[in-house]
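> Provided below for reference: sequence and predicted model.
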Amino acid sequence: MKHRTACRIVGQSLVAAVLASTALFACAEDVIKIGEINSYKAQPAFTESYKKGMELAVEQINAAGGLNGKKVELITRDDNASPGDAVRVAEELVSRDKVDVLTGSFLSHIGLALTDFAKQKKMFFLASEPLTDKIVWQNGNRYTFRLRPSTYMQVAMLVPEAAAMKRKRWAVVFPNYEYGQSAAATFKELLKQAQPDVEFVAEQAPPLGKVDAGSVVQALADAKPDAIFNVLFGADLSRFVREGNTRGLFKDRDMVSLLTGEPEYLDPLKDEAPNGWLVTGYPWYGIETAEHQAFLKAYQDRFKDYPRLGSIVGYSSIISLAAGIKKAQSTDTDKLIAAFEGLSVATPFGPIVYRAEDHQSTMGGYVGRTKNDNGKGVMVGYRYVNGAAVLPSAEIVKKLRPAD
């Protein structure tokens, strides 16, 4: 009798285990998993607000019923600002967590490592933030798309006004890694095309995150340039601005600077914020389009804080993936690629399109001047530049991008 009871208990336990595993499987089938990789510890100024933007988008999607009848789950991992770690956690997300798609990355060299991973593993990857042109051109592949306007695009937004300054002697300063190198090279190339008599009289390329601001500022001052093109950002930018203000580097000189108008980098300068720099950025306080106003209200209601550019990028990344998955009616890689080529997405910056020829989105950016407004840096005189207006033609892209 005891034997029969024991058998009955074991049998019931097995049935319960099978039912539980079946329920878990069914539950897993009802979830779309987005695997995201970024430099959270190394680049918190951008990634903290970026993560909030993603979370807001996921919450909105799930509140509206999910995607194709499934809830969306976001799984984030830190890459420790290391390409090797980025590839390792990407492998874990794919093999262990069984994510359906990959997105993310901030630093350009890490974005390139994940671009190659996507190609090797035949995995869909939306590079949200890394700016290097190689992601969609020289190293581009059919599995990788990119949201943010690239280095080339942002430099091209600035060059017309830089050329209109009619300054002949230019100096450049940039962080010595992929993004900084490509930004400096693109600026030189495009400015030379617009102003053939321009001269580049000095170049400073400190390591990322390790700028010796005193020596950099002194070297630039010694070259006596008429204007300076800056690519430093984050803590490097703060040190550069502080030392430049102290030593008078910016006095009577035109300054052109990538990213400096983004709240992530302009706000920390506080009363040291410079006046009159030509910059790309995000004047969240003055964008009055209906799309942006709706995003701004939702973001402030949710986080009791104002958005940064990272918030826009994170939000638009998830919204883009949602639009692609909805159009494809699947997370199958080939179907998703087909859906993304020519995909139109409604973002807080207005509609964007992912181009079929290079998988680059047409998201644009704001160009304006910095102003120190009672101890706070803001952008003034800004305008939105549509990304489509600063992208090369399909014919040029064919020469830049390897065949898939």
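That came through fine.

> only C-alpha atoms for contact and neighbour calcs from this point on.
Noted.

> ok, residues contacting the helix or strand containing Tyr315?
In this structure, Tyr315 sits in helix 309-328 according to DSSP states H and E. For helix 309-328, contacts defined as CA atoms under 8 Å, 6 or more residues apart in numbering pick out 46-58, 67-68, 103, 126, 128-129, 147-148, 262-264, 281-282, 331, 335-336, 338-340, 343, 345-348.

> what do you get for stretch 385-401?
136-140, 149, 152-153, 156-157, 357-358, 361-367.

> that older thread, what's next to whichever helix or strand comes after the helix holding Tyr315, contact-wise?
Heading C-terminal from helix 309-328, the first helix or strand you meet, by DSSP H and E, is helix 333-340. Residues from elsewhere that reach helix 333-340 (CA under 8 Å, 6+ apart): 122-124, 142-143, 324-325, 327-328, 330, 354, 356, 359.

> Please compare the first structure with the one that follows:
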Amino acid sequence: MVSRRNMLKLGAGCCTGVFLPNILHANTPTIKLGEINSYIPELEKVQTPYRHGWLLALEEINERGGIKGRKLEIISRNDEGDPDKATSLANFLVEKEGVNFLFGSVLSNIALALSKAANEMQIPFLATETRSDSITWEEGGKYTFSMRPNTYMVTKMLVNEAARLPVNRWACIAPDYEFGHTAVQHFKNNMNQVRPDIQWVHDEWAPLFKMDRNQLIKRMKDKNIEAIFNATFADDLQKLLNVNTQEKFFEGKSVVSLFSGEPEYIEAVSSPICDSWIVTGYPWQQIKTNAHMAFVKKYQSRFAESPTHSALSGYIALNAIAAAYQNSDDGTPDTLIKAMENLYFDSPLGTIRFRAQDRQSSMGTFVGKLAYFEGKSHMRDWYYADGADYWHGNSQVRLIRPQQ
């Protein structure tokens, strides 16, 4: 496994490129891709496996001979969670390193900055991990595509289950930035459509990775809350569960929690108090399709660790980019855009496609409940929610997305 020190070193700005040694002296020029992401300690459990995912895909693609005889080369940079730095890195990679495709970003503010830069430079950009709605809606552009289901889609997936809970008084806890606010807005809007009897008692906006857990719980204790929608993740989610050991805040409350069933975060919710939480996640051990089991076997063999959802996303994203180059006439930005607009490609989750209207992929996620046994939380009663079933309708997209 890669240590924190090595992971941060790999993601640092000094990293020049990642590709197979046997192409160093090849006569055929490589296809250069630029990868920009937030390789910061707070996101280590997300970003290390994500990087492993696209690295595994890179090695496989190049071992097969690359794309039309050309190997892929990835030049990776660490934006350190700073949108301005991400923009500067994008410009450097395109103007100085000669990349003609950008991908990456987990934080929505970074993704929006990269999207703006890519559209200004007229370079394709695939947002690989962000859940931002704006990136394909209000601030969508011709050159930007999004891989994972956006916030509207994943909250709507959860509402199908949350609406069945026999509770009325709800509170929301979310990080205080674009993703958190849109997650709460969409969850409330979708719940109100099917459960107009619900009362929204309280909202908590936690500064990202700077949550004051004691004050947060103190403000919520006397609100007679029956259910909670949670959109916090990573270190913030761990803090919430840690304070519960003292305050017993979650006892007797129904909880609906984004991403908490993903391997990156499930350790934080490995507690009896989290039993029966409704979550989105990735029960990789239980998915028995041939394509998925082949991915798991290759990933474990290569990195001596189990895959996470981020690893899967990195792997799928690079295969999407490779498929676009394969379907492109000449690999120029305009032909790559044309190839991406109606792209179909195979993945460990089956066939995934992009639709031209908003550049959103059909990649879905798994919805289920947490079950605590043998000292750990696991997902149970899960199913795969295909992203295409939760897309905004075409008429809605036309209303909210800028016309090209």
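In hand now; what should we look at? No experiment lies behind these values; they were computed from the predicted model shown.

> where does the TM-score land?
After superposition, the two chains reach a TM-score (TM-score structural alignment, normalised by the length of the first structure) of 0.91; 381 aligned residues with a CA RMSD of 1.6 Å.

> thinking again about what came up before, quick one: which of the contacts of helix 333-340 of the first structure is the most crowded by neighbours?
His359 (26 neighbours; other CA atoms under 10 Å).

> how about stretch 303-322 of the first structure: buried residues?
307-322 (16 or more other CA atoms under 10 Å).

> And for stretch 107-123 of the second structure?
Those would be 107-119, 122-123, for stretch 107-123 of the second structure by 16+ other CA under 10 Å.

> quick one: which two of these are the most distant?
Greatest spatial distance among those (CA to CA): Leu107 and Gln122, at 21.9 Å.

> any idea how far the spatially most central residue of the second structure lies from Asn190 of the second structure?
In the second structure, the residue lying closest to the centroid (CA atoms, centre = their mean) is Glu129, at 2.9 Å. Noted for Glu129 of the second structure: a distance of 23 Å to Asn190 of the second structure, by CA to CA, to the nearest Å.

> returning to that earlier point: ok, so of the buried residues of stretch 303-322 of the first structure, who is nearest Glu161 of the first structure?
Using CA to CA, those come closest to Glu161 of the first structure at Leu309, 22.6 Å.

> Could you measure from Gly314 of the second structure over to Leu208 of the second structure?
23 Å.

> If you could redo that for Ala323 of the second structure, that was the one I meant.
35 Å.

> what sits against Asp197 of the first structure?
Counted by CA under 8 Å, 6+ apart, Asp197 of the first structure has contacts Lys168.

> That one maps to what in the second structure?
Correspondence of Asp197 of the first structure to the second structure, assessed by TM-score structural alignment: Asp197.

> just the strands in the stretch 101-250 of the first structure please.
101-104, 125-127, 144-146, 169-173, 199-204, 227-230 (DSSP state E, counting those that start in this stretch).

> okay if I get those as JSON lines plus mean neighbour count?
As requested, the strands of the stretch 101-250 of the first structure are arranged in JSON lines below (neighbours: other CA atoms under 10 Å):
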{"stretch": "strand 101-104", "mean neighbour count": "26"}
{"stretch": "strand 125-127", "mean neighbour count": "28"}
{"stretch": "strand 144-146", "mean neighbour count": "28"}
{"stretch": "strand 169-173", "mean neighbour count": "22"}
{"stretch": "strand 199-204", "mean neighbour count": "17"}
{"stretch": "strand 227-230", "mean neighbour count": "24"}
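
> And stretch 353-372 of the first structure, end to end?
35 Å.

> And stretch 28-46 of the first structure, by the same measure?
32 Å.

> Show me what counts as buried in it.
30-40, 42-43, 45-46.

> Repeat that for stretch 150-167 of the second structure.
150-159, 162-163, 167.

> mind giving me TSV with these and columns for distance to Gln215 of the second structure?
Shown next, in TSV, are these (distance: CA to CA, whole Å):
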residue	distance to Gln215 of the second structure
Asn150	30
Thr151	27
Tyr152	29
Met153	31
Val154	29
Thr155	27
Lys156	30
Met157	31
Leu158	28
Val159	28
Ala162	27
Ala163	29
Val167	25
